[in-house]
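K.L.:
For reference, the sequence and a predicted model appear below.
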Amino acid sequence: MALVTTGLVVLDCAEPEKLAEFYRELLEAEHVDASANRVEIRAADGFRLALRRDMNATAPSWPRPENSLQAHLEFVAEDLDGVERKIVSLGGRPTESGDPNGPTEERGYADPAGHSFTVRRGVPTAPKQG
């Protein structure tokens, strides 16, 4: 029997309730647990994400080096335009979009607290450089 039975990503932020709602809506997830300083959600595919209160949290500054990436989430979708509309409607913002004249395979975003994440179509065709 495994000593560790599960794992999840935890993001620090000033307002975990608000950020949990952003990801709950984006992933069509359900609340699993909540306390005064932490909210956890679980998506239908089993992906778990927790948001932990840190009143001194600062948003990552990637790609600038002064505050680094800290964490990076990646999601997979077929309708990148539809996902982008939903992200923006929930308070997220695009940070990278590739060539505006054609479909892109990967797009970068920031959630309302400034954490970066990527939405990509299918399996990446080549490793990311840099």
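P.N.:
Great, that's in hand.

K.L.:
make it CA atoms for all contacts and neighbour counts henceforth
P.N.:
OK.

K.L.:
Please enumerate the helices of this structure.
P.N.:
16-27, 80-89 (DSSP state H).

K.L.:
got those as TSV, with distance to residue 103 columns?
P.N.:
As requested, these are exported to TSV (distance: least, Cα to Cα, whole Å):
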stretch	distance to residue 103
helix 16-27	21
helix 80-89	9
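
K.L.:
one more structure, for comparison:
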Amino acid sequence: MPLVKAGLVVLDCAEPEKLAQFYLELLEGETVAASANLVEVRGADGVRLAFRRDANATPPSWPRPENSLQAHLDFLVDDLDAAERRIVGLGGRPVDTKDATGRYEERGYADPAGHSFTVRLVPPVAPKQG
């Protein structure tokens, strides 16, 4: 048995309840634990995220170059356009600077608190030969 087990990603934000709700709906998940300063959720596929209250939290500036990308989340999707409609409908916003008219392998967004994340197409799997 390993001494250290994998944990979860924790995002700091001013209002963890509101941010947890965004990810609960995006990931079709459930709340695992909640306290006055932390909300933990588990997505339908098992991914775990937590949101910690920090009254002084400021969102990262990505994709602006003056600050480096501190961390971001990647989510795999089958349909980029459908994912974008859902994200924007839940209060997220596009931050990718690419021309939005073409189909890209990935697109960048910010959640309602300004944390960046990317949605990427699930890589196609070739059928087995033989």
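P.N.:
Good, I have the coordinates. The model shown is predicted, which means the values in this text are computed figures rather than measured ones.

K.L.:
Mind checking the TM-score on these two?
P.N.:
Overlay of the two chains. TM-score (TM-score structural alignment, normalised by the length of structure 1): 0.88; 124 aligned residues with a Cα RMSD of 1.6 Å.

K.L.:
Highest mean neighbour count out of the helices of structure 1?
P.N.:
helix 16-27 (a mean of 19; mean count of other Cα atoms under 10 Å).

K.L.:
Where in structure 2 does that helix fall?
P.N.:
Matched against structure 2 by TM-score structural alignment, helix 16-27 of structure 1 falls on residues 16-27.

K.L.:
who touches the matching stretch?
P.N.:
13, 29-31, 37-44, 50-53, 86-87, 90-91, 111-113 (Cα atoms under 8 Å, 6 or more residues apart in numbering).

K.L.:
Selection in ChimeraX covering whichever of those are buried, please.
P.N.:
Typed into ChimeraX, the line below selects the buried ones among these, using 16 or more other Cα atoms under 10 Å:
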select :13,29,30,31,38,39,40,41,42,43,50,51,52,53,87,90,111,112,113
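
K.L.:
Could you list which of the contacts of stretch 16-27 of structure 2 belong to strands?
P.N.:
13, 30, 31, 38, 39, 40, 41, 42, 50, 51, 52, 53 (DSSP state E).

K.L.:
Put together TSV for those residues, with distance to residue 70 of structure 2 on each row.
P.N.:
Below are those laid out as TSV (distance: Cα to Cα, whole Å):
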residue	distance to residue 70 of structure 2
13	14
30	27
31	26
38	21
39	21
40	21
41	22
42	23
50	17
51	16
52	17
53	18
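
K.L.:
quick check, nearest of those residues to residue 95 of structure 2?
P.N.:
residue 13 (18.6 Å; Cα to Cα).

K.L.:
Pretty sure the closest one sits against residue 60.
P.N.:
No. Counting by Cα atoms under 8 Å, residue 13 of structure 2 stays clear of residue 60, with 11.1 Å between them.

K.L.:
Contacts only, for the closest residue in space to residue 11 of structure 2 that isn't next to it in sequence.
P.N.:
The shortest distance from residue 11 of structure 2 to any non-neighbouring residue, by Cα to Cα, 6 or more residues apart in numbering, is to residue 51 (4.9 Å). Residues counted as contacts of residue 51 of structure 2 (Cα under 8 Å, 6+ apart) are 10, 11, 12, 13, 16, 17, 19, 20, 38, 39, 40.

K.L.:
State the distance from residue 97 of structure 2 to residue 109 of structure 2.
P.N.:
Residue 97 of structure 2 sits 10 Å away from residue 109 of structure 2, taking Cα to Cα, to the nearest Å as the criterion.

K.L.:
Also residue 53 of structure 2?
P.N.:
21 Å.

K.L.:
End to end on stretch 28-48 of structure 1, go ahead and measure it.
P.N.:
Stretch 28-48 of structure 1 stretches 12 Å from its first residue to its last (Cα to Cα).
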